[in-house]
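**Student:** here's a sequence, model it:
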Amino acid sequence: MSAVSPDVPRPEYPRPQMVRPDWLTLNGPWQFEIDAADSGLERGLRERELTGSITVPFAPESELSGLGHTDFMDAVWYRRTVTIPAAWAGRRTLLHFGAVDHDATVWVNGVEVARHRGGFSPFTADLSGAARPGEQATIVVRARDSRHGPQARGKQSARYHNYECLYTRTTGIWQTVWLEPVPDVHLRRPRITPDVAGSAFTVVTPLSGNRPSDSVRVTVSDGEGAVATATVRADVDLAPSLRLELPAARVRLWEPGEGFLYDVKVELLDASGAVTDAVDSYAGLRSIAIDGKRVLINGRPVFQRLVLDQGYYPDGLMTAPSDAALLRDIELSVAAGFNGARLHQKVFEERFLYHADRLGYLVWGEFGDWGAHDGREQLPTASFLTQWLEVLERDVSHPSIIGWCPLNETRQPIHDRLTQLDDVTRGMFLATKLTDPTRPVVDASGYSHRVPETDVYDSHNYEQEPAEFAGQLSGLAKDEPYVNDESGQEISVPYRGQPYFVSEYGGIWWNPELAGTAQDAARVTSWGYGQRVRSEEEFHARFAGLTDALLDDPGMFGYCYTQLTDVFQEENGIYRFDRTTKLDVERVRAVQIRQAASERSSG
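**Tutor:** Predicted coordinates:
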């Protein structure tokens, strides 16, 4: 792999499930200019040097970018000139963007090479015709991020200030930018599907094209060497498929808490057998199934003790300051007794999933769909479906992902006519199932369930009194679960006996420094759900009472506690925003680690 200077921010390889040896990071200093009224194209910003500078991949609102500019920016511009390595001669150069918020146009040497909408999903530009190896490439990026109209913003505040559970915005580039050479006919991202029952993997290898007599070879290895190898013709199918069966003596499952991974090498061979392209990947052998109201992993019930993780950092906002920070968040979660996370209102960078894969950490993948409300009804657009499909394509092979959540807290009443929300909700559900039939999908988390065949049914319940909380959830035994219905109108299709969990609860408001402050006064600078606890002891009593009600319900397959860390003014985390300790984490862990009712029930 190409050497990276230690001075470059976020220098690690950004795509750990599809690794090529040659690449060049473009993280670091770029020219930068704010285009407050989005008039920069008319004013010639594409052609001239820009007036400021920024550190990529950090958004201009963040401290780590060197700017910390938190006012609205309708558009921003980036510019950087780089020499494409001459050693890449004879290959195409691809320019990759991990994520740009929200509407990006990219020019290279004055030639438009890419347009992309969506702040959470990756995109790539082929520089053929714009710049060749050995030449300089001047890259110009315009990122538009209007605060008007429906847009998938996740938890970004549409107001000037942060408030309640909405936070500082992210504009422009916020994940790694990098170059990579590939041959004219090359491998695209492989899709690896485990088959626990058959002790096998199916590997689908999309190609950029077909050449006579080409073949694809896939090798699965463990620490002792090659386990299975298969080869298939690559000249008749744009996405050749291979099945690799593992010998019984070499079968090892990916388990919660024990993320065993096989190495997977995918090679494209020409007629002579020479390797013309190759990528290194990995895979975990694990299964997910539904047994009544239980969700099984590798054939056994695993109660999902999840924590809500929003992936914000004081200095980097949605971008982790380092790869170690991503790993540290998982370690903090596990230390508190959680075995996974709901990755909430943000598509996390792929390096986080890599660490979750290695550690056997369970995660639910979610789209950051908030931001599509016109004040009366939620109006997600067709663009949401496009962006979500890009996310699925990137993440479908990660074994740590054990469920999908396309939408969150849609609340529009069910009408006697279909609405735009119905169309998009069903479209995103069907697209998810078509892309990935191996994992459960919740059509929309928490409030308005609009797809009768949704695999999972859930609710968000922030009742703070444990006895009242348990009473509200007691109907699950009679197939009458708690259903969010704040509008006074029917907002969900009827429950059909699916696996059920409370996918947000708790959110216990606790800031030790405000312990002696009246609640109303505390809300000036601090926010949390319901009545604030008055002491750490009261926190632990409330946490135990709420969590016990969920662990003791045999119809519940899991829960998700809000949340892992404080985020700006929202102070209901197990840890502070800077990841330091604010309460006795061992007591939190002790509540969670006992066996849940569904783990000992026959179902």
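**Student:** CA atoms for contacts and neighbours, from now on please.
**Tutor:** Noted.
**Student:** next up, the contacts around G573.
**Tutor:** G507, I508, W509, W510, T562, Q563, L564, T565, D566, V567 (Cα atoms under 8 Å, 6 or more residues apart in numbering).
**Student:** burial of the first one, as a residue count?
**Tutor:** When you say that, I think you mean G507. Using other Cα atoms under 10 Å, G507 has 27 neighbouring residues.
**Student:** about what we covered before: quick check, nearest of the contacts of G573 to A467?
**Tutor:** Among the contacts of G573, I508 lies closest to A467 (Cα to Cα), at 15.4 Å.
**Student:** before we move on, back to that, Throw the contacts of G573 into a markdown table and include distance to R351, thanks.
**Tutor:** A markdown table is the format used below for the contacts of G573 (distance: Cα to Cα, whole Å):
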| residue | distance to R351 |
| --- | --- |
| G507 | 27 |
| I508 | 30 |
| W509 | 30 |
| W510 | 31 |
| T562 | 23 |
| Q563 | 21 |
| L564 | 19 |
| T565 | 19 |
| D566 | 22 |
| V567 | 21 |
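**Student:** and which of those residues is nearest L269?
**Tutor:** Nearest member of these to L269, counting by Cα to Cα, is L564, at 46.6 Å.
**Student:** from A320, how far out is that closest one?
**Tutor:** 15 Å (Cα to Cα, to the nearest Å).
**Student:** so which of those two has more stuff around it?
**Tutor:** L564 (27 against 24).
**Student:** ok, the more buried one - contacts?
**Tutor:** By Cα under 8 Å, 6+ apart, the contact list for L564 reads V307, L308, D309, S333, G573, I574, Y575.
**Student:** the stretch 451-600 of the chain: helices as residue ranges?
**Tutor:** 466-473, 519-522, 536-551, 585-592, 597-600 (DSSP state H, counting those that start in this stretch).
**Student:** which of those helices sits closest to F557?
**Tutor:** Closest among the helices of the stretch 451-600 of the chain, once you apply Cα to Cα, is helix 597-600, at 6.4 Å.
**Student:** now tell me what touches the closest one from outside.
**Tutor:** Identification of contacts with helix 597-600 by Cα under 8 Å, 6+ apart yields R294, P301, V302, F303, L551, D552, D553, P554, G555, M556, F557.
**Student:** go on, stretch 387-402?
**Tutor:** For stretch 387-402, the external contacting residues (Cα under 8 Å, 6+ apart) are 117-118, 120-122, 189, 191-193, 254, 283-286, 288, 347, 350, 353-354, 356-357, 360-365, 367, 406, 428, 431-432, 435-436, 439-440.
**Student:** quick one more, to check against the first:
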Amino acid sequence: MLKPRPTLTRELVNLDGLWRFAIEDANVPRPWTGALETRLEAPVPSSYNDLYTDPEIRNHVGWVWYQRTVRVPRGWAGERVILRLDAATHEGKVYVDDVLVARHVGGYTPFEADITDHVSPGAEFRLTVGVSNELTSTTIPPGSISVTQDGRRQQTYLHDFYNYAGLARSVWLYSKPERHISDITIVTGVIGQTGVVDYSVAASHETTVRVRALDATGCEVATAEGSNGTLSIEAVTLWQPGAAYLYDLVVELLDGEEVIDSYTEPFGVRTVEVRGTQFLINGKPFYFTGFGKHEDTAVRGKGHDNAYLVHDFQLLEWAGANSFRTSHYPYAEEVLEFADRNGIVVVDETAAVGLNLGVQGGLTGIGPKPTFSPETFNHETQAAHAQHLRELIARDKNHPSVVMWSIANEPASNEEGAREYFEPLVQLARELDPTRPLTYAAVMFATFQNDKIADLFDVLSINRYYGWYVFTGDLATAEQYLEGDLRGWVQAFGKPIMMSEYGADTMPGQHSVWDMPWSEEYQQSYLDMNHRVFDRIEAFIGEHVWNFADFQTSNGIHRVDGNRKGVFTRDRKPKSAAHTLRARWTGLNGSKPSANETAIPDEETKTRPVPALEGAK
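**Tutor:** Got it, this is the predicted structure:
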């Protein structure tokens, strides 16, 4: 699905702003049939949960309603009129006046509707959007809903971040010609000093297609005709981590010499490859430094905010980070576009977080149900997961910053049924995009001895919390177990390995001369311990700290106003650990630190079982 852009043949109207807002009301069964009777207004984009003081809204489980009036520009006569929502978390229903024009399940990918037959140029229409925050065993991410004794509906979910909901990204109205470009796919390669750009154009009607590549100055550097083909860019400037360079692919549909539709897609020329135990970008080994992040800020929740976008990337640069993972869902497209322009590398992750009932069992003390079964996560869950993969890859396939797809975070990859669940999804992802490596983030329950899916993937991404959830405050023992664990993965699978999560909750201002958990000094010591281990493992290709910034979670006695593992506070103030990372990362420039292959003293550590976890990450 092409992102709406204003072009020679297309116009764009942004519908962000204050909308009328109400939660569902049994006395108003069809709220889209008239004006919402409410005094509340909600900003779009934002999550609605933290906007109001009424706990009934914050704790609401079910549908909420947004509404506004929209005028179609009068100059759009003869054009197709399209309504697009960048996301509706987690399900959306869209009404134009009294007509349902779109319905979409999945809270982090866009959807749209052609409303040409329901509106008139120059006239107004009533736009009503329903959004549901409900999660079930057949949604991605999953959850469950229960009813209390007094009749209140409660949402339970298996991920450790707050279930923010609403219209957290932009809403658009745009025009396109009757005969139009519907999709573009770009795949790049390099032969010597020549950039090779394979392209494919899908159009609504069969007609002549002209394609032109423009450099950063707007000069034409290659051209071709046809809906499929290859462009050669001589003396190509590559898109590099930390040194972004973007070209524009201008695609035009022609009727004779007349341009009937035009669309411009930015792209970068670069290659990505896993070779042995190395991750290569443009043929050179790349070492990931950075974070798992969240779309999470005070008041806005998951609402996209360009001010935070710019500031967060400034902090990434200040810390010496060259990459991040979109944990645990696709981020707003503006984030990836900014990464494209700024040379930040992205591991793009699906919203498949929580496919692990073992974690729930560890928290509650109740024996867990099997994660993969007809009664738990089943073929319907798998189908929803597959659809999410299709939508993610369709949206993000042309971003040069995206170098790897992450299929899931912390699934029960150690349980029976995991391979049957994931193998078809891995095959689908490779069919959709054979050019990028695949990974998933392995939970601590999954070890090199019991994991059932690691061989299906290209890169091993490991989440480990030795020194926090296990061996809390005992970093010497944690170091032994961590090294034995990581070396076991390398020896078992022979693949590149990176740490996709490691971190310790830290209260800013808490200090100690000892290794006291929750203190700023302990967070620094914890990171130093991990880094010593990383530097001793030759196959190690990167480190993503959990987390970039503190973020909101659900209620729980193991959380103090959210997850405090951030290197920055929720309002982006640095903790001491931020300076520790900056000192380490600023000199690396994407290169691996010098490896020291000295074996750990206790050889038995390599086969010790992972101790039972007492909590979630």
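**Student:** buried members of the contacts of helix 597-600 of structure 1 into PyMOL, please.
**Tutor:** The PyMOL selection below is limited to those of the contacts of helix 597-600 of structure 1 classed as buried (16 or more other Cα atoms under 10 Å):
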select buried, resi 294+301+302+303+551+553+554+555+556+557
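**Student:** narrow the contacts of helix 597-600 of structure 1 to those in strands?
**Tutor:** Secondary structure from DSSP state E places R294, P301, M556, F557 of the contacts of helix 597-600 of structure 1 in strands.
**Student:** what lines up with the second one in structure 2?
**Tutor:** If I follow you right, that is P301 of structure 1. Under the alignment (TM-score structural alignment), P301 of structure 1 pairs with P285 of structure 2.
**Student:** and for structure 2, the residue most distant from the center?
**Tutor:** G256 (42.2 Å; Cα atoms, centre = their mean).
**Student:** ok, back up a step: just the contacts of L564 of structure 1 now: which is nearest A278 of structure 1?
**Tutor:** Distance to A278 of structure 1 across the contacts of L564 of structure 1 (Cα to Cα) is lowest for D309, with 34.6 Å.
**Student:** got a list of what the closest one touches?
**Tutor:** D309 of structure 1 touches A341, R342, L343, H344, T562, Q563, L564, T565, counting by Cα under 8 Å, 6+ apart.
**Student:** 10 Å instead, please
**Tutor:** 329-330, 333, 340-346, 348, 363, 560-566, 573 (Cα atoms under 10 Å, 6 or more residues apart in numbering).
**Student:** what's the answer for S461 of structure 2, then?
**Tutor:** Shown in contact with S461 of structure 2 (Cα under 10 Å, 6+ apart): 406, 409-410, 438-443, 454, 496-501, 541-544.
**Student:** and whatever residue of structure 1 lines up with A224 of structure 2, helix, strand or coil?
**Tutor:** Alignment note (TM-score structural alignment): A224 of structure 2 maps to A230 of structure 1. Look at A230 of structure 1: counting by DSSP: H, G, I helix; E, B strand; the rest coil, its state is strand.
**Student:** gap between A230 of structure 1 and T219 of structure 1?
**Tutor:** The separation that A230 of structure 1 has from T219 of structure 1, given Cα to Cα, amounts to 7 Å.
**Student:** more neighbours: those two, which one.
**Tutor:** The neighbour comparison of A230 of structure 1 against T219 (other Cα under 10 Å) goes to T219, with 19 against 16.
**Student:** quick one: contacts for the equivalent of G276 of structure 2 over in structure 1?
**Tutor:** Correspondence of G276 of structure 2 to structure 1, assessed by TM-score structural alignment: G292. For G292 of structure 1, the contact set (Cα under 10 Å, 6+ apart) comprises G497, Q498, P499, G555, S602, G603.
**Student:** ChimeraX command to pick out the buried ones of those residues?
**Tutor:** Buried residues within these, by 16+ other Cα under 10 Å, are selected in ChimeraX with:
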select :497,498,499,555
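**Student:** across to structure 2, which of the contacts of G292 of structure 1 hold up?
**Tutor:** Checked against structure 2 using both residues aligned by TM-score structural alignment, their matches' Cα atoms under 10 Å, the contacts of G292 of structure 1 keep these contacts: G497, Q498, P499, G555.
**Student:** make JSON lines from the residues you listed and add distance to P150 of structure 1 to it.
**Tutor:** What follows is the kept ones among the contacts of G292 of structure 1, written out as JSON lines (distance: Cα to Cα, whole Å):
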{"residue": "G497", "distance to P150 of structure 1": "34"}
{"residue": "Q498", "distance to P150 of structure 1": "32"}
{"residue": "P499", "distance to P150 of structure 1": "32"}
{"residue": "G555", "distance to P150 of structure 1": "37"}
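**Student:** hang on, isn't D474 of structure 2 packed against D515?
**Tutor:** Yes - between D474 of structure 2 and D515 there is a contact under Cα atoms under 10 Å: 8.0 Å.
**Student:** can you tell me the number of residues neighbouring the nearest residue in space to S445 of structure 1 that is not next to it in sequence?
**Tutor:** Nearest non-adjacent residue to S445 of structure 1, counting by Cα to Cα, 6 or more residues apart in numbering: N408, 4.6 Å away. Burial of N408 of structure 1 is recorded as 21 neighbouring residues (other Cα under 10 Å).
**Student:** quick revisit: let's have the contacts of helix 597-600 of structure 1 in TSV, adding distance to A382 of structure 1.
**Tutor:** Shown next, in TSV, are the contacts of helix 597-600 of structure 1 (distance: Cα to Cα, whole Å):
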residue	distance to A382 of structure 1
R294	33
P301	37
V302	36
F303	35
L551	39
D552	41
D553	39
P554	39
G555	36
M556	34
F557	32
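**Student:** report the central residue of structure 2.
**Tutor:** P330 (2.7 Å).
**Student:** and the aligned partner of T188 of structure 2 in structure 1, what is it in contact with?
**Tutor:** T188 of structure 2 maps onto P194 in structure 1, with residues paired by TM-score structural alignment. Neighbouring residues of P194 of structure 1 by Cα under 10 Å, 6+ apart: 200-203, 243-244, 253, 283-287, 397, 399, 438.
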